[in-house]
Every structure is written in C-alpha cells, then in structure tokens.
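Make a model of this:
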Amino acid sequence: MATTNGLNGVNTSSPNAFKTFSLGSFSIDEDRPMKVVVIGAGFSGIAAGIRFPQRVKNLDLTIYEKNAGVGGTWYSNRYPGLACDLPSHTYQFSFEDKTDWSAFYAPGPEIRGYLEHVVDKYKLMRYIKLQHELTSARYDERTGKWHLKIRRPSGTSTTQDVHFEEFEDVADFVLAGTGALSRWSWPDIPGLTAYKETLVHSAQWEDVEELEGKAVGIIGVGSSAIQLVPALQPRAGKVFNFVRGKTWLATPFASEKLSELMKRDPKAANYEFTDEDKERFTDPKYYKEFRHELEAELNSVHFATIKDSDMQKGARKAFHEAMIERLEVKPWIADHLIPTFPVACRRLTPGPGYLEALCKDNVDFVADEIRRITPTGIETVNGRHFPLDILICATGYDTAFQTPFSVIGRNGLTLNERYTPHPETYLTMCTDGFPNWFQTLGPNSAVGSGSLLAIIEAEVEYAVAVVRKMQRERIRSVEVKREAVKDFDEYLEAYFPTTVYSEKCRSWYKMGQEEGRVVGLWPGSCLHAIRAMANPRWEDFDYKYLENTKNRFQWLGDGSTYAEKHMKGDRAFYLTEVDIPAVPE
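Predicted structure coming up:
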C-alpha cells in the first residue's frame, strides 16, 4: 500500500518519487573547464595573471593588452618627471617586495621595470597577448558566455604600414582591468588644432629634443603638470605654467618613526635612497618593520577626508604653512594657487620640487584664463600673448567611465548606457544586466588615502572567488541583483555628503566637474574597502546553472569525489588540511 509522509502528499514508496532531475555524471570536486579573459596587463591584469592560475584549476586564461608592452598606464606614460605620488614601498604587490627603489617616490621607468620583473618571474607572458585590443563584447543569454572581438596587427604589417585583423574569442568570465585613467583627453580650448609648433599631451609623450632656449607652455595643475614643471625647468629656456584652478600640495610623507627608521630629514620633499639604505632593506626583519610602518602611516589619515574633522583642520593648516614657506620667493603665487576648498577635495599630490620650480627666474606662473590658442602660442583673456615653441597639455583623462569599446549585456543594453548619466555598480565591481562581467578600478574604486594596490588585490581576489563559485557549483551566469546595486547607490549618496569630496572643487573624482556625484572614490577608507570585499555576499546575486536545472544542488554530481572515483589523489585530505587551534595558556 502506498504511503505519504506529509510532504505535499508525495508518494514516498515510489522509487521515482523525488526524481525531478538527473544526477550529474561528475564528481563534486571535478572542476569544469573555465575560460577567463582579462582585459589589460597593468597592475590589475598582472595580479589576475598570478592569482587566477594559483587558485583556479582547469583554467584557460588569456590577458589581452592593447599596448606593445605590459604596465598599463606605466607603459603609456613616459613624460619627463613621471613618478609615483605614493611612497614607492607602498606601490607594489603585497607578495612581491622590491627593496632597491631608488627614491621615496619612484620614477615611472622604475615602476614599469618592476612590473616587467613580476611578469617575467611568474612567467605571465604565456597568458598575455600584446597589441591585442578589445573592440566589442556581447553577452549571449543562451550560453552564458561573452563573445569578444579582438583587433591585432595582421601578419602583413610592417613598421611603416600597419594592417589590422579582427577575430572573436569566447569567455565564461571577463575581468576588465582597464582602469579609470586610461583615456587621455585634449583640453576644450578654441584654436588648439591651429597651433603650428610642437604640440604634445603628457599622456602620449613623444620625446621633445633641444629644449635649451625654447619657450615651453604647460597647461594644467594636476599631478602630471606638477611633475613636468620641475623636470623641464632646468632644461628649457622659459617655462610658462598656465593654471586655471587651485590645488593643495601635501607636506612630506613621514612619521617620526619612519624618519628614524630611514635616518632621513622628515621635511625632505623626496628622498633618494643611499646604498646603505638599500643594504638595510635586505634585512627581512628591518624591511618588514619599515614597510608595515609605512603602510600603517598611509592608512592613518582617512579622517582628514571627513568634513570639519580635527584631522582635516590640522592638514589644512600644515599644508597652507608649508606652501607659503615654499613660495617665499614669489609669494603672490600663493593667492592664485592655495585653495579655499578643503584638503583632499581633489586629488592630493606631494609635488616634490614643483613650488620651488615656480620660484625660478625662468618659470612664469600664469593664472589668467586662456582665451584661445593661436598658431604660435597662447592668448589670455586680458589680451596677453605668450609665444611658445612647445605646448604641453597636461590636462588629464576622460573620467566618465565610458569605455572606448562596446560592451553589450542582457537585452541589448550597453555598459556605457548603463553608466549614463552616471555609473551605478555593486561594490564598484559589477552591475546588473551584465552577468559574468567584473572590473577592477571601476567607478568608486579609488581611494583618497591608502594603498591603491591593496584595493586592486582585493578586487582581483573577489573576481577569483566568483569564478571558483561558478566552477564549483557549475553556474552558467552570475548577475548582481538590481536591488543590491540600488542599495549600494543609496549608501554612496548618504556617505559622500559627510566628506570633503562633496565640496565645490573641480576634480576627476566628480567626472571633471566642480559639483555633483562622486564617481571616482570608494565610500570609505582603504581599509574599509578591503574589509568590505573580503567576504562576498552571495545572496546579492542571481544564478543560472549549466544544465538549465532549477535544482541548486545539481553540482553535487554523482555522490563521489574525484580521488575515490579515479583512485587518484588524497583520499584523506581532511587530515592534511587540519586547522589546529591554539591551546589557551
């Protein structure tokens, strides 16, 4: 006689009573193949090239890089004076120390060399394809895969005549590591195209020879201009720095303990490491203490970004006094350069040597607004004309997070459309409508203080965790829920009014506007971001499975593990993966 057990009247005596799907023919830990594509071989792509193979088995990984070399922005940018505006020892991977940096703020070529070293050490060129540029990406709803169109030089190309060919690649998962500062922009100034002399952009630098005796104009007062002016001042006949905005220059970065460890002058703007310094850094104990203290110091100034905080007031006073002191020779510049807005409202830079260069006899600080660019120079609104042999536009990047390639998600929506009028994301890394598409250093990823590399590593680890979950649970697509994106957006809108970033100042944090939504920065400190990304909230995502089953346990497979099914591997792994607790004293 058939019986029921109260489970909606199911006949439990039937052998097929619970057979609503077919068991998989695989073991629970039999890793399915995963094709992952990473876009970009800068810091993010290099970190991904190391962590994905380390943590994901049965992986097919490709890293497409549009440039002819690795390094991302550190490959593209080559202007004189290029340097990191964070301490060198904080601008490296947590797992790959470099103990022989030449200076406290490392020059650009050294950073590029460090990245090339990491690529060689971890043998990443087996994954990286140089001069391969993504032109479009389209999500296939039926298969849960991304179809990518890649452009590369054809086999018939020569150094004088380059031809391109396009091919398609298909990926289960895409990590976009193109960064926020990768598309440079010309200034919107009348007459720019009419200029007949040498015209260059800082982000696309071409060697300018014979600077001696030349009149050089530099437009801008961002980090690039601040590095260019002191680099060119000793070489050029005359340097004109055209500045429409204002900016804070940070005081030298070093606590008393750091100065003691380094045996350096705490007031020194930059510091070139001696052979003795580098020798001390080879001592693992000393180096570990030094780097830990440096990063701790870097992560100690978050509350300077909070409105009206004591730390903000202290920073403002200290920066103001330091700038006045450094501009003693030309004190009138301070009236045009020192802001009324709070410290850190726009990107902060130490700018070693910049204010000192402005005080030199062959440098003119021009605060008058530019009316137009003429065939021979720049004309300001008061009628003055500055003849120039060389014009350098250090005018930054397109920071609206609009990609130069088309990314088409579900229902034909493009990522650029989704990011209009401003980007909306989930914890900066993904957005609804674009399954299996994650990004590093996307909208709201940067930090006003703290280690950018720590953020990159946290985002890469998050992406790795997503891929491992897809592989382990045989998931076809992972898509963040719309309501989760909206909730993060609500958090952003509530957080930034408490900070100095919402004050009136023109900044790339706000897509180049004086006021408006902050799209460049994480809503909190660097340490806050790392904690937030450490443990994914899987409940914030929707999932579709490979076999089109609705049963979330289909990934359990046939009831076996690979080791016992094939009699290979460790069949007592639980004894080799023991977490031994400490015994209380």
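
make it CA atoms for all contacts and neighbour counts henceforth
OK.

Surely residue 432 touches residue 480?
Yes. Using CA atoms under 8 Å, residue 432 makes contact with residue 480 at a distance of 5.3 Å.

Contact partners for the residue nearest to the spatial centre of the chain?
With distances taken as CA atoms, centre = their mean, the residue of the chain nearest its centroid is residue 441 (3.6 Å). By CA atoms under 8 Å, 6 or more residues apart in numbering, the residues touching residue 441 are 177-180, 428-429, 456.

who wins for most neighbours among those residues?
The most crowded member of the contacts of residue 441, judged by other CA atoms under 10 Å, is residue 177 (28 neighbours).

That one contacts residue 42, correct?
Yes. With contact defined as CA under 8 Å, residue 177 counts as touching residue 42 (7.4 Å).

Based on its surroundings, how many neighbours for residue 131?
Neighbour number of residue 131 under other CA under 10 Å is 16.

Tell me if I'm right that it and residue 70 touch.
No. Using CA under 8 Å, residue 131 is not in contact with residue 70, being 10.1 Å away.

ends of stretch 389-400, how far apart?
Start and end residues of stretch 389-400 are separated by 32 Å (CA to CA, to the nearest Å).

what comes into contact with it?
180-187, 197-203, 214-222, 224-225, 376-377, 422, 508-509, 511-512.

ok, of these, which come out buried?
180-185, 199-203, 214-222, 224-225, 376-377, 422, 508-509, 511-512 (16 or more other CA atoms under 10 Å).

All the strands of the stretch 101-250 of the chain, in order from the start?
128-130, 133-140, 145-153, 164-171, 173-176, 198-201, 215-219, 238-242 (DSSP state E, counting those that start in this stretch).

One more sequence to fold, the one below, so I can look at both together:
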Amino acid sequence: MGSVSEPRVPPHPDQRCIDDWRPIKVICIGAGMSGIAVGSLFPQYIPNLELTIYEKNAEVGGTWFENHYPGLRPDLTPHVYQYSFASNPNWTRFYPPGAEFEEYLKTVAKKYEVYKNVKFRHRFISARWIEDDGQWEVTLQRLEDGKTITDRAEVLIKATGFVNDWRWPDVPGREKFKGTMLHTANWDDNFDPTGKTIAVLGYGSTGVQITPAIQPIVKQLDHYVRGKVWVPPGGGTNTEELIERGAQNNFDHALEERKRFTENPEQYLEFRKKQEAYCNNVQRIFFKDSEAQKQFTQFLDHNLRETTKPKPWLYDVLRPNYAPGCRRLIMGQMWLECMQEENANIIPKDVKQFTENGIIDEDGVERHYDAIICATGFDTRLDSSGTPFIGRNEKPLSQVWDPDPVAYFGVQPEQMPNLFLMFGPNTAPFAGSIVHTFESAAHYIIKCVLKLQREYIKSMVVKPQAVYNWVKHVDRHMSKTVMTDHCVTWFKRNKPDGRTITMWPGSAMHGHIAWKHPRFEDYEYTSWLPEDDSLAWIGNGNTVAELTGVGDTTNYMDYTDVTKVLPVPTKDYTPPALSVPGSEEKWLGQINGADQLAQKQHAALEEVEADGKPVPNAALDPHAPESTKVAASEEVAPLGPKVDPVMVKLTTVQNPESTADDKPKIKKFY
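Below is the predicted model of the structure:
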C-alpha cells in the first residue's frame, strides 16, 4: 500500500483570521483536456490547495495523447477548440493535425505548472467515501510495478470524460483474421497502408477522418457504414470569408499570418471571437420544426446530393430519415468527396463475422482484405460498475445511475458527497465549444471547493429534489429539440427513443452563465463545527494582511463614480447620467458602448415580440432580421480588470517569437 493522507480534522477557527485558509486536498482522476483545465485553474483560485492528478498514461492529453491515427484532427477549428486563457496564434492549419493539438496541450500544462501535480502511470481502480473522516479513499494501480496504492482527499474530481475506454467491435472471429487488424485508438505507427486492400469499420468522426487520409495511397478501400449520419461541410465556424479560404475542407495559416497574430494579440483575439461567435450562434438549428432547422436540413440535403453526383446511388444510401442533430453531426466533407473516387466503396451492411481472409457481411458475402481498421469508438455509456465509486451509505454510483446517468447541473451525482464531474452527463452544449464548457464547470467546482474550505464544511451533497428538478428541466428542454427524433446514437445510450444523457439544455454560453452562480441552497451539508457554533469560521475579526502587516488592506478600492454593471436588456431601461472624472475616461467608451448595445437589444426584443416570433439569439445569423443584428465591433467586454491572453508557442513548428510574458496572468481568488 502507498501512503495515505491522514484524516485532517481542522482546528477550531475562532483564533484564525477569516482569510487564513485551512488546507484542503483535491484528487483529480485524469489529465486529459478537462484534467488540464483543473490543473491550470484550481491552483490559481484556491489558496492552500494540495492537488494530485492521477493519469493512467505517461503523458498529459488524454484522448489526444492516445490517438494518433492518420487524419486525426479536432471537429472544430482550434481557434475555438482551445482554452480561453491559453490562446495560441500559431496554428499551422485551420484544422491542424492531432499531433499539433497534442503539443498545444503539453505546452499549456507546462506553462501552468500542471506537471508538478500529476502522477503518471496510475490507473484508477475505485473510490470510497469515508463518512467519519469526510474524505474519499481512492485506490489505484501503479503501472510501473503493478502495486496497489491508496490516497485520500476531501474532494474527488472525475475528469475521465466519455472517450477514454476504447472497444473492439462486437463481432465474432476477430482472432481468426490473418491480416493486420487495428483499432484507431491503439494505432500502430509502423503500419503502412500503401497499396493494400483495406476495410474500415465505424461511421463516426474517427472513421470519417481516417478514410480520406489513406484513400489516395491504398489499392482498394471499403468503408462499412451502419446507419445514416448527416455530414455537414466544415466545423460550425464557416463564415463567408473562411469558406472562400477553403474552410469547408482545410487551409494553411501562412507564417506571415501567424506572425501577425502573435505580434498583435488583439487582432488574434478578434479573429478568435468571430469564429467562436459563429459557433455559439447555431443552437436554433436543433429546435424541432424551426425555420433554422428546416433551412439547415435543406442545405445538408443539397450538399449531399451535389457531392454524390459521381455515384448518385450513394444519396439514398447515406441520406438519413431523421432531423440533423438527433445523432452527432460528422464533419466530413472530405470523406464524402473521397468516397466518390474509383478505389473507394461504401458497404451499407452490418459485419456479421471476421474470417481468416476478411469479412462476411449480413448478406453472407465475404470480402478479402489485407488489413481491417476498426474505428468503432469508445464505451460512452458512463457505466462506472467496472471502476466503482462507493458513496454515502455504501451506495455505488452504478446504482445511482440506474437506469440512466444523472448529475445535478452535470457536475454532481446524488449520494456522492464532495464528488464532482468534469464532462459529466448532460454537459455537451448544443452550440459552442466543449472547451468553454470544461472551463465553466471547473469554475463551478472551484466555488464549491472554496465554500467547503472557507466555512469548515465536511461534506456537501446535492438534494434529491434538486436532482429531480434538474432532470425535469433537461427533459423538458430536450422535448423541444431534435434529440427526441427516432435515431440510434450514443447521445441516448444507443436507444432510439432513450433519454438524452449527453447534451446540456442550451448553448455553451448559456451554460457559462448557469454555472457561474452555484445554487448552494440545493445542497445538504455536514460541518466540522458544532451546530450551535456554525459561524465560528468567521474567525477572530482580523484578516491576515491586518494581523501581519503584509499585503494590501485596501484591495477593495477601485475607480469610483463609474458603474461596472453592464445594462440589462429590459424594455424600460434608460442609460444613467454619468459624471466621469478625467482619470476614469478609459471606462467611458465601454459604458457608452454598453448603453448603445443594450438599447439595440431592447428595440430588437420589442420588434420580435410584436411579430410573435421567438427571440433570435444569433447576431451573426444570416437569416435573422436586420434589426436584430449587432455588429461584432459593437460587442462590449465586461468592465473591470481584464485578463491578458496567454500566448502559447508550439515547439514543434517554426513559429515567430511570442511577445507574451512567461508567467500566467490569471491568478485571482474569488
């Protein structure tokens, strides 16, 4: 057994300063993209923190470390699919290869000193809540020597996501095949497909990415396609300017452009915001029978028909009979185009058996192959029975999640004190970047940890009624969307009419606001303090700065006579009269701009309400009425201190030198 943190019963706080933070330990399982967010943000916001991140691999990155098959890339451009606090102006392509994105994650982890808190090559086995000690006891296997160790912490975070447990297809005879059989999540870099006859199994993002990457060099490629998926061109950020540059497939960022972005961070921020704004504003296409959904369907149908003209029969084979979005959209214009080539075939049949020489399909037809590539994905059921979490009253999470996984706000399951989830059930946004969601969830959890720490709380667990109310709200929202269409998707645990377990009831921006202010009244608590002395955490009446003479005792002071509350778009809003001293002129432009923006929003709300139409939320939507659009230049940033973007320089490409400071600039306690 390894070392175990002893239960830390905090001393009575009545002799401590109110901001003399008691020590608190957090264990995070996983150092993928959400785990790196935890490792970057938690030390910036939580004082006196002991953080340990356990990772099964030998490096950070999670799925981006594990996957390195040909054609790997993010579905979204990394100008959107990156951390808000770690901007990288040096992406070589609009959709760069996966290796470049993996290097980005390593660079962020180095910059924010995540590595010092990570213990690599440790596989999570189980966790058990110890009620008397107010701690989670975590059991892990140390892979370097196979030994089982345990560790303890007051807070446990599960940051393993949906795509960490890859699986072979459930087809008999795999061991009989005499050729090369590969899984994309366990790719052999020594495999050369040149001149070979290849079968690809799997019709998700991975299968659609690898096929066009190898099709030009293979002799023959058969892609076995089960089911039908809508395949839009591009990745949700294709403004007209980007389409002209080739964004529906890909394009290079020239060295000159990357240098300009690096030397002018404000310009790169504007470029990022344009992509993210477009991505954030597509949610309406997922609402049933909406005009946006109808137009989107027509667009995809037209694109499919036009692209398959060289092989017209493929239109009927590939055209789904459910609304776009019910099943995950696959960004695969390059795949559609490559499947029109002479050496590429789509086999719309189930695979029934592997043989020594190849595959037998559902019609009994056998085809011979040199290699079979399984792009059959991951176990996305969120089934924790194999790696149990045992909560209050010895209740396993697998039972709490029967019949379906549920977590309050996607972050905390019922009966699991001090356990929080990154990328839990119902957290994937309908619009916007999942990275934005990771950050929003991380900040929510940070606020919960600070409450535990500050108020000497032993445990916090969500109330059953709050979980019920959350499920009711999620299901009501989903009933308005295409998620209730009849389709087989892992969004619904592969049940055509199942409950949606993955999607957040709104956009990433909506989630950002919802997670910003935790409803602490929806939790039940136990305390280290007696019931009749529950406010002793207020301490001895001093702050540390006052008592020691070290620190700022006036940090609450800021510019005066200037409101920092942006106008709220209500109909009766009138801009306040402002008296702004000369030293505060830098705030005036933002305030006046906010007033103008709010007035435009009010007018837009009145107009659309008068028309009896839903309020449009997409300033950049080409189909929105002109009166509802707000130019990007009129967007107003929140007032107050602003975080400087962190410029990340990848080491794997020849990049212009970054002018950014070496140290992170986001440290700030709530």
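
Kindly provide the TM-score of these chains.
A TM-score of 0.91 describes the superposed chains when it is computed by TM-score structural alignment, normalised by the length of structure 1; 554 aligned residues with a CA RMSD of 2.0 Å.

returning to that earlier point: and the strands of the stretch 101-250 of structure 1 as a markdown table, adding distance to residue 565 of structure 1?
Converted to a markdown table, the strands of the stretch 101-250 of structure 1 look like this (distance: least, CA to CA, whole Å):
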| stretch | distance to residue 565 of structure 1 |
| --- | --- |
| strand 128-130 | 36 |
| strand 133-140 | 34 |
| strand 145-153 | 30 |
| strand 164-171 | 30 |
| strand 173-176 | 29 |
| strand 198-201 | 62 |
| strand 215-219 | 68 |
| strand 238-242 | 72 |
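
who wins for proximity to residue 523 of structure 1 among the ones you listed?
Among these, the nearest to residue 523 of structure 1 by CA to CA is strand 173-176 (21.2 Å).

Same question for the closest one: list its buried residues.
So strand 173-176 of structure 1, judged by 16+ other CA under 10 Å, has buried residues 173-176.

Check the gap between residue 438 of structure 1 and residue 548 of structure 1 for me.
Note on residue 438 of structure 1: its distance to residue 548 of structure 1, by CA to CA, is 23 Å.

swap in residue 399 of structure 1?
40 Å.

likewise residue 119 of structure 1?
39 Å.

now swap in residue 130 of structure 1 and tell me
37 Å.

Likewise for residue 533 of structure 1?
30 Å.

These two - which one has more neighbours?
It is residue 533, of residue 533 of structure 1 and residue 548, that has more neighbours when counted by other CA under 10 Å, with 18 against 11.

What number of residues are in the vicinity of residue 433 of structure 1?
As a burial measure, residue 433 of structure 1 scores 21 neighbours (other CA under 10 Å).

did I read that right, it in a strand?
No. Counting by DSSP: H, G, I helix; E, B strand; the rest coil, residue 433 of structure 1 is not part of a strand but coil.

In contact with residue 531 of structure 1, which residues?
Per CA under 8 Å, 6+ apart, neighbours of residue 531 of structure 1: none.

which position in structure 2 aligns with it?
Counting by TM-score structural alignment, residue 531 of structure 1 lines up with residue 513 in structure 2.

now swap in residue 36 of structure 1 and tell me
Aligned partner of residue 36 of structure 1 by TM-score structural alignment: residue 26.

Let me see the ranges of the helices in the stretch 151-300 of structure 2.
205-214, 240-245, 255-263, 265-280, 291-307 (DSSP state H, counting those that start in this stretch).

Just the buried residues of the shortest one, please?
Neighbour counts over helix 240-245 of structure 2 (16+ other CA under 10 Å) mark 242-243 as buried.

got it, and the longest one?
By neighbour count, with 16+ other CA under 10 Å as the criterion, the buried positions of helix 291-307 of structure 2 are 292-294, 296-297, 300-301, 303-305, 307.

Please work out which residues of structure 1 line up with it.
Using TM-score structural alignment, helix 291-307 of structure 2 lines up with residues 310-326 of structure 1.

For the equivalent of residue 59 of structure 2 over in structure 1, give me its contacts.
In structure 1, the residue matched to residue 59 of structure 2 (TM-score structural alignment) is residue 69. Contact analysis of residue 69 of structure 1 by CA under 8 Å, 6+ apart lists 75, 130-131.

what do you get for residue 541 of structure 1?
Residue 541 of structure 1 touches 478-481, counting by CA under 8 Å, 6+ apart.

any idea what it aligns with in structure 2?
So residue 541 of structure 1 corresponds to residue 523, using TM-score structural alignment.

Excluding chain neighbours, what is closest to its match?
residue 462 (4.3 Å; CA to CA, 6 or more residues apart in numbering).

Can you tell me what the one you found aligns to in structure 1?
Using TM-score structural alignment, residue 462 of structure 2 lines up with residue 480 in structure 1.

How about residue 392 of structure 2?
Here residue 392 of structure 2 is matched to residue 410 in structure 1, going by TM-score structural alignment.

again with residue 341 of structure 2
In structure 1, residue 341 of structure 2 lands on residue 360 (TM-score structural alignment).

And its match, how close does it get to residue 76 of structure 1?
In terms of CA to CA, residue 360 of structure 1 sits 30 Å off from residue 76 of structure 1.

what span of structure 1 lines up against stretch 121-128 of structure 2?
Mapped onto structure 1 using TM-score structural alignment, stretch 121-128 of structure 2 covers residues 131-138.

And that stretch, how far out from the chain middle?
19 Å (CA atoms, centre = their mean, to the nearest Å).

Which residue, neighbours along the chain excluded, lies closest to residue 443 of structure 2?
In this structure, residue 443 of structure 2 finds its nearest non-sequential neighbour in residue 516, 7.3 Å apart by CA to CA, 6+ apart.
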